[in-house]
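*Asks:* Next comes the sequence, and after it the predicted model I'd like to discuss.
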Amino acid sequence: LRSPESHDTIIELLKHAKKGAMKFFDINLRGDHYSKELIEELLGQATVFKINDDELFLLRDMFDIRGTSDDNACRWFLDTFDLDYVILTGGASFSTIMSKTGETSTINTPRVEVADTVGAGDSFSGTFTGKLLNGATLKEAHRAAVNTSAFVCTQEGAWPTYPEEGIPDYCQIINGE
C-alpha cells in the first residue's frame, strides 16, 4: 500500500469480498510507509490481524495503549476493531493466537537448525488460514502453522519441497493441549 494506486486497488478488492470472508492483515511495518490512519482503515476491513512483538511495541504508542501487557494490547485490537483473531508472533520465542470467543493458544517457537527464515511468516499465515477454513480448531490450526513455519526455516528458500510423510511435529505447547 505504498502508492495511491496499490492502496486504491486493494481497498476496491476488499469491497468485493464475500460477506463473512476471512480477511487477513499481516501488518509488516516497513520504513515510513504507514500511518495510524492507514492501519485503522485496514484493521476496519480485517478479520485476522497478525503482528509481531516489535510492531506491537510501535503500535502501543501510536494507539495510546502503553503500560499494558502484550495480551491486553492484543485484546484491545481484537475488541476495538471487532476482529475474529489476533496473532502475535515473538520471533524465536513464541506465538500466541487470541480469538474473539476468548480462546487463546500459545506455543513456544520450536528450536530448529535454521537454514533460511525467508517464507516462515507467510507459511505460518497460509497454514493457519487453510487449516481454519477447512474446519480445524484454533489450537490445531496454530500447531500446524508453527510446525510448517519451523519446517520452512530448516530449508533453503521460501518454497521448499515438503516431505511426503508430512511435516514433523516440532511444537512445545505453553498452554492448552
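*Replies:* Arrived safely, thanks for sending. Since we're looking at a predicted model, the values are computed, not measured. Numbering: from 1, shown residues only.

*Asks:* CA atoms for contacts and neighbours, from now on please.
*Replies:* OK.

*Asks:* those strands in this protein, which residues are they?
*Replies:* Counting by DSSP state E, one finds strands in the chain at the ranges 24-26, 48-52, 85-89, 94-99, 104-108, 172-173.

*Asks:* Stretch 62-79: how far from the chain's middle?
*Replies:* 16 Å (C-alpha atoms, centre = their mean, to the nearest Å).

*Asks:* for comparison:
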Amino acid sequence: MPSTSPLLPPVVVGEVLFDHFPDGNRVLGGAPLNLAWNLQGLGVPSIFISAVGKDSEGELIQQEMTSWGMSTRGLQIVDHPTGRVSVTMVDGQPEYDIVNEVAFDFIQPPSFPITANEFSMLCYGSLAFRCPTTRRTLTDLIQQSGLDRFVDINIRDPFFDVAWLDTLLGGARWVKLSEAELSRLVDAPCNDQSQIAAGCETLRGRFDIDTVLVTCGSEGAHACSAGSHEFSPVAPVDSLADTVGAGDSFAAATIAGLIRNVPIREILPKAAKFASQVCTIHGATSKDQSFYDQASA
C-alpha cells in the first residue's frame, strides 16, 4: 500500500541555469532544477542544493523558486555568473551548449546537516561532477549522508568522464538513463527489450545498483531489478511542442511514487505518461499547477 505517513523531502543537488532558445525565449532549467520544480508540482517538496550568481538571472531564479513555493534554503549565492545554456534543436532533439565555470560549478557543502532522519533520498546527475568544487561537495554527500540515491545520469558531452562512474553509480538504489546512455555505459547495443534487459543486468552487477530505469522516448520505459523487468509503453501525444525535459519529468514522477512507496509496476506507466505530457509544452516545466494536478489524477 502507498504510504500515508508524512513524506520526508528528497535532496536534489546540481545545476540551475537558463536555457536560451533560438527564438529568443529564455526558460529556467537545468535537469536538477527541473526535477525539483516538477516534484513541487507533484506535491513532493524537496531541498534543492545549487548556486546562482550575484546577477539579474540569479535574482530571477530565487524569485521564480519562491513564487512556485520551493525552498531556497539550499540555494547559494556565489561570485560566479549564473548558469547558461544555448539550446538548439537537431532533428527534433535538443542539443546543449553549456557554459563552463558558472555558479553551479562552485556549490559548497550545505550549511545544514543532510541525514536520513530528515530526508528521504539524494538525487543528482553527472554534470555536477565537471568542476572540482561541486564534485567534492556532492562526493561528500554521497559518502556521508547515508541516503538512498536516485541517479539520473544525464550525460552531457564533453562534461563526462567514465572515471566518475564508481562514485556516481556505485551502490545507488535507483539509476535512470536513456537507452543510448545505457548502450554507451555497457558498450553494447540496447535496441530491443532483450538487449535492454541484458544491459541493465550488466550495469546493475557492475555498480551494485538495485533498480535501473531506462527511457526509450516514444517507445516507452523499462524498470529492471533482481528477477524483475517491467515495461510501459507511451501513448502518442496530440501536439508535440518539444522534448526538452522529458527525462527530467519522468524522473520526477518516478521519485514522487517511490517516496510514497508505490510499487514500481504502478509508477512506470504514470511516469511515462507524465513525460509525454511535458512534451506538449515548451520547456521542461510549467507554472500552471493544474498541469501537475491533471498528471497526478
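*Replies:* Received it, and whenever you're ready, just let me know what you need. All values reported here derive from a predicted model rather than from experimental measurement.

*Asks:* Redo the strands of the first structure as CSV? Include mean neighbour count and distance to Ser6 of the first structure.
*Replies:* Shown next, in CSV, are the strands of the first structure (neighbours: other C-alpha atoms under 10 Å; distance: least, C-alpha to C-alpha, whole Å):
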stretch, mean neighbour count, distance to Ser6 of the first structure
strand 24-26, 19, 15
strand 48-52, 22, 20
strand 85-89, 25, 25
strand 94-99, 20, 29
strand 104-108, 20, 34
strand 172-173, 16, 39
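
*Asks:* Kindly present those as CSV, with separate columns for distance to Glu140 of the first structure.
*Replies:* Below are those laid out as CSV (distance: least, C-alpha to C-alpha, whole Å):
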stretch, distance to Glu140 of the first structure
strand 24-26, 18
strand 48-52, 17
strand 85-89, 14
strand 94-99, 11
strand 104-108, 9
strand 172-173, 11
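
*Asks:* Could you pull up the contacting residues of the residue most central in space within the first structure?
*Replies:* Centrality entry for the first structure: nearest residue to the mean C-alpha point is Lys50, 2.9 Å, by C-alpha atoms, centre = their mean. By C-alpha atoms under 8 Å, 6 or more residues apart in numbering, the contact list for Lys50 of the first structure reads Phe24, Phe25, Asp26, Ile27, Val86, Ile87, Leu88, Thr89.

*Asks:* now do Thr96 of the first structure
*Replies:* Residues near Thr96 of the first structure by C-alpha under 8 Å, 6+ apart: Ile87, Leu88, Thr89, Thr104, Ser105, Thr106, Ile107.

*Asks:* From Leu203 of the second structure, how far off is the equivalent of Val146 of the first structure over in the second structure?
*Replies:* Aligned by TM-score structural alignment, Val146 of the first structure pairs with Ala272 of the second structure. Ala272 of the second structure sits 22 Å away from Leu203 of the second structure, going by C-alpha to C-alpha, to the nearest Å.

*Asks:* So what's the residue count around whichever residue in the second structure pairs up with Thr9 of the first structure?
*Replies:* Matched to the second structure by TM-score structural alignment, Thr9 of the first structure sits across from Thr137. If you count neighbours by other C-alpha atoms under 10 Å, Thr137 of the second structure ends up with 18.

*Asks:* Please, where are all the helices along the second structure?
*Replies:* For the second structure, the helices defined by DSSP state H occupy 31-41, 56-67, 132-144, 165-169, 179-186, 193-207, 246-259, 264-278, 289-296.

*Asks:* mind checking which of those is nearest Val87 of the second structure?
*Replies:* helix 31-41 (13.4 Å; C-alpha to C-alpha).

*Asks:* counterpart of that closest one in the first structure, which residues?
*Replies:* Going by TM-score structural alignment: helix 31-41 of the second structure matches no residues.

*Asks:* on contacts alone, who are the packing partners of that helix?
*Replies:* Helices and strands touching helix 31-41 of the second structure, as assessed by 3 or more C-alpha pairs under 8 Å, 6 or more residues apart in numbering; DSSP states H and E, comprise strand 11-13, strand 47-53, helix 246-259, helix 289-296.

*Asks:* Roughly how far does the residue nearest to the centre of the first structure sit from Gln155 of the first structure?
*Replies:* Using C-alpha to C-alpha, one gets 23 Å for the distance from Lys50 of the first structure to Gln155 of the first structure.

*Asks:* For Cys123 of the second structure, find the nearest of the helices and strands packed on helix 31-41 of the second structure.
*Replies:* strand 11-13 (4.7 Å).

*Asks:* Where does the closest one end up in the first structure?
*Replies:* Using TM-score structural alignment, strand 11-13 of the second structure pairs with nothing in the first structure.
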